[in-house]
Structure formats: C-alpha cells, structure tokens
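Engineer: predicted model follows, preceded by the sequence.
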Amino acid sequence: MLKSECYLIRKVLMALCLVMMSTMPPNVVSHESAGNVVLLHGLARTADSMNSMEKQLSKAGYRVCNIDYPSRKHRIEQLTHNFVIPEIQKCFADPLISIHFVTHSLGGIIVRQIAAENQQINIGRVVMLSPPNQGSEAVDKLGTWGLFEWINGPAGKQLGTTENALPRQLGPATFELGVITGNRSINLILSTLIPGPDDGKVSIENSKLDGMQDFLLVEQAHPFIMGNALVQSQTIHFLKNGYFQK
C-alpha cells in the first residue's frame, strides 16, 4: 500500500472518530439530572417562606428558582403575567425544557393560570401545598371587609368559592399534579367559617382538584406546611415518581 493511501486512510479514520465523539451524549452532572423547579410562595408571604423547601430540593439535585412576587398588590392575572412568568423566563430561558413547580397556597392558582392561558412554559410535575383549588369560604364571608383587602390585596378577594371565582373558572389539572394539605388549624376564628376539616385557611375538600394524580393529608397547619420535613420528602418523591410514598 502506498504511503499516500495509508495517510488518507488514517485521516478518514480520525474524521470518523471525531464525528462519533461529537454525537455521543455529554456526561450529565448529577445535580442537573434531577430537573428544574420553580417555587411559588403563598398570599402575603415572600420567597423566604420557601427557603427550607429550596434547600432540600437543591440537596436532591434540582436546579431551583425561588420566585418572589408582590402577592398583595395585584390581581392574580397581573401577578402571573407581569411578575411570575418573566422571572421564570429569566431562570430558565429555554422554552422547551420541562419545569416542575412546587407551590404554597396562592402559588398553586398561579400555576393553573399559566396552564389555562397556554403560556409558552413547559409545565412538568406540580406539587401544590395547601392550595385553595376550589376557593375558601373564609373569603366568601370576609372578602368585602376593608381590613381583609388591606391584608390580602386584590388577589385575596379572588379566592372565594362562588362559581365565578377564579379558582372555579380555571378548570381541571392539565399537568401531573400532587396535592398535599393539612388538617391542623392555628386560626380557630377562620376555621369556624369553613365547613368540614380544614388547615385554618382552606378546607381539605377545597384543596382538591379534578385531574390530580395523588393526594396526601398531613398533620400540619396552612402557614407552616412547606417547612415540614415529611412534606418536603414527599414533594421530592412526587417530582421524581409522579406519586406520593404511602
């Protein structure tokens, strides 16, 4: 075989090796493989209230975006469009990637608002903690009070149980959903306004949503559920598997 032919063959083989290497999948770093998660806090709270959940999700390998939004200043539609969606897009610029959500209270309604409007956000699995998915009777009874609006803002007034209230208008879940809610109350005054077992803000039944994959009841009160170790471990289990560990 001529030297020129050997040289040509070597060049071809080297080129083939380079092509094969370029088409091999890159090594996936373990902390990226778990996925992307957006945290949405509840009404009259801040992102700090989700810090403990953020820490546990990060330990489990998730890339976490803990969003702060002015929940008391605007209606739910405005909070979604003007604050939450832009922050999601800052954290995860690629519209094709799947984004999981972990929400507390009002945060769950914002995810439903995103889904109902078919926003260009690829919603993965969602865990809602103490969500008012069917509204709260406390809002029905107190929503017209000036003090109520001063504390909870216009978004709070939207969380009633009437048929035209926003939670009832958004429809069933169109994504993989797990709901965790509590059966303990530290607000006995509000609990007297809510029929049936409740967590101090929302009845157990009103936390449920048609289309959800799983439901879990825990011995927690509405304001503290996201900081509970069991709730955090069950949240991670659902994000990984699509169901709670029973």
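Structural biologist: Right, received. Where do you want to start?
Engineer: every contact and neighbour count from this point should use C-alpha atoms.
Structural biologist: Noted.
Engineer: check the gap between Leu18 and Ser185 for me.
Structural biologist: 63 Å (Cα to Cα, to the nearest Å).
Engineer: please compare the first structure with the one that follows:
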Amino acid sequence: MTEHVILLHGLWMRGFALAMLHRRMIEQGFRVHRFDYMSVANSQERILARLHKRMQLLAEDSVSVHLVGHSLGGLLALQVCHEEGELPAGRIVCLGSPLMGSAAARGFARWGRGSEVLLGHNRELLEKGFGQWSGPREVGMIAGRSPIGLGAVLASIEGEHDGTVAVEETRLPGLADHCVVDTSHTGLLFSPDVALHTGRFLRQGSFAMGAGAPSKIGSAPPSSVSSG
C-alpha cells in the first residue's frame, strides 16, 4: 500500500516553494502532494476543511497519510489532527514551526491593524501556538539555528533561532522527537539533511538512524545535526 505525504507551506508562501522538498521526498519512495492555500486571505476553518477532505481522499488507497508542514504549515497540521472526524494513520513532521507561539508574530501585533493584514486569520494560532501535544499522531520537529531572516529584525528572539523562529519556540511538550540543524528558516525547505530526517521520522517515528531508513540524499553532512 502507498504512503502518501502532504506538504504544507508557511506564511506568505505558496506551493511552488516546496518543489525541492517535494522532489527529495519522492526520491525516498513516498507519494507526495503539495497542499496550496492562501495563508492570509483564507479562513483557518476553510483551510482545515480542505486539508481534512484531502487526507480522507488519499486514505482510500494508502496505508498512511503523513503531513509535513513548514512554519505555519506545521501548526495547521497539528490543528487539523485535533479536529473531530476520522482521519487516516500517519505521522507529522514540523519544520521550524513555532508550536509554542511566535515572538516574531507577537512583534507584528504591535502594528495594530497592520498585523491583521500581515498575519490574516491564523494570527492567534501563530502568536499562541499550543500548550502541549496529546493528539493521536506522533510528531517530530526539525528546527533551524542559522539566524538569518526578517523575524530577527522585527522582533527580539531569545536564544538560538533560524532568523524567524527560536529553537525554544519549537520544543512543544509531547513531541515524539526533536532535532536541530544548521540552516535558516527558509533553508529548511532546501536542506538535504532536513529531507533525509523527515523521511526517516515518517517511516520509523524517530530521527535516529534505524533499519529501513534511507542512508543519504545528495550530500548531507551528519555533523550538522544535533538531537534536542
């Protein structure tokens, strides 16, 4: 049976930004789909309803339907799995998602109505995140620590960060695994290391090397990854 993977982009992005990650996940043997949505204009309810329906349709010919979300996409992946209604089996990998809430998003809030224009209907989810994860799916997080990005200019981000999201903002209680890579927030989508670890977690529920995990994708320096 097929293992499907749905990729979700982040705020102010569209599906084409996922092209490199899409290709690398196909190379690992997954059936990959890009979920495109209007991150600011669409309501959260509409986005989640479409995603829920997509998951159910893919489940008809698969053993699992995994979700991989970058930034806001990871928050939406967790949110849809909290919603009522039967969903297929699968795991979730979040890439630089501020699951504990985003200092950068709260920084935008000081702009008043301007923040509503920038963050749209997902503003509250971005600002507050989740208290913990107790959902049925195993969730893995890959965080970046190369501090290059607009968020660091617009808000004070404490500790290690990827230029937009602090590593501590990704450490949600209840995660199955967590790792940190030497890349920026946007760079998470282009890193061969990230693609490798994503596929490994989807198959075995851990970022650690294990039986059946692909050994390499392109050139991924193992020294650039640390577990958290």
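Structural biologist: Perfect, I can see it now. Every value quoted in this text rests on a predicted model; they were computed, and no experiment measured them.
Engineer: hmm, back to that, look at Leu18 and Ser185 of structure 1 and report which has more neighbours.
Structural biologist: A direct count of neighbours by other Cα atoms under 10 Å for Leu18 of structure 1 and Ser185 places Ser185 higher, at 20 against 11.
Engineer: whereabouts in structure 2 does whichever helix in structure 1 runs longest align?
Structural biologist: Criterion DSSP state H: the longest helix present in structure 1 is helix 3-23. Using TM-score structural alignment, helix 3-23 of structure 1 lines up with nothing in structure 2.
Engineer: the counterpart of His70 of structure 2 in structure 1 - how many residues pack around it?
Structural biologist: Using TM-score structural alignment, the partner of His70 of structure 2 in structure 1 is His104. His104 of structure 1 has 28 neighbouring residues, counting by other Cα under 10 Å.
Engineer: OK, contacts around His104 of structure 1?
Structural biologist: 40-42, 128-131, 226 (Cα atoms under 8 Å, 6 or more residues apart in numbering).
Engineer: can you report how many residues lie near whatever residue of structure 2 lines up with Gln245 of structure 1?
Structural biologist: Using TM-score structural alignment, the partner of Gln245 of structure 1 in structure 2 is Ala208. Using other Cα under 10 Å, Ala208 of structure 2 is surrounded by 14 other residues.
Engineer: just the strands in structure 1 please.
Structural biologist: Secondary structure of structure 1 (DSSP state E): strands at 36-40, 63-67, 98-104, 122-129, 176-184, 214-221.
Engineer: what's the average distance of the longest one to structure 2?
Structural biologist: Plainly put, strand 176-184 of structure 1 ends up 0.8 Å away from its match in structure 2 on average once the two are laid over each other (mean Cα distance after the TM-score superposition for structure 1).
Engineer: what is that strand packed up against?
Structural biologist: strand 122-129, helix 204-207, strand 214-221 (3 or more Cα pairs under 8 Å, 6 or more residues apart in numbering; DSSP states H and E).
Engineer: same list (the ones you listed) but as a markdown table, adding distance to Tyr7 of structure 1 and mean neighbour count.
Structural biologist: Formatted as a markdown table, these follow (distance: least, Cα to Cα, whole Å; neighbours: other Cα atoms under 10 Å):
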| stretch | distance to Tyr7 of structure 1 | mean neighbour count |
| --- | --- | --- |
| strand 122-129 | 50 | 23 |
| helix 204-207 | 72 | 20 |
| strand 214-221 | 64 | 17 |
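Engineer: for Phe175 of structure 1, which of those is the nearest?
Structural biologist: Phe175 of structure 1 lies closest, by Cα to Cα, to one member of those: strand 122-129, at 6.6 Å.
Engineer: separation between the counterpart of Ala229 of structure 1 in structure 2 and Val225 of structure 2?
Structural biologist: Alignment note (TM-score structural alignment): Ala229 of structure 1 maps to Pro192 of structure 2. Computed as Cα to Cα, the Pro192 of structure 2 to Val225 of structure 2 distance reads 12 Å.
Engineer: what's the answer for Met13 of structure 2, then?
Structural biologist: From Met13 of structure 2 to Val225 of structure 2 the distance is 26 Å (Cα to Cα).
Engineer: what does Glu86 of structure 2 give?
Structural biologist: 35 Å.
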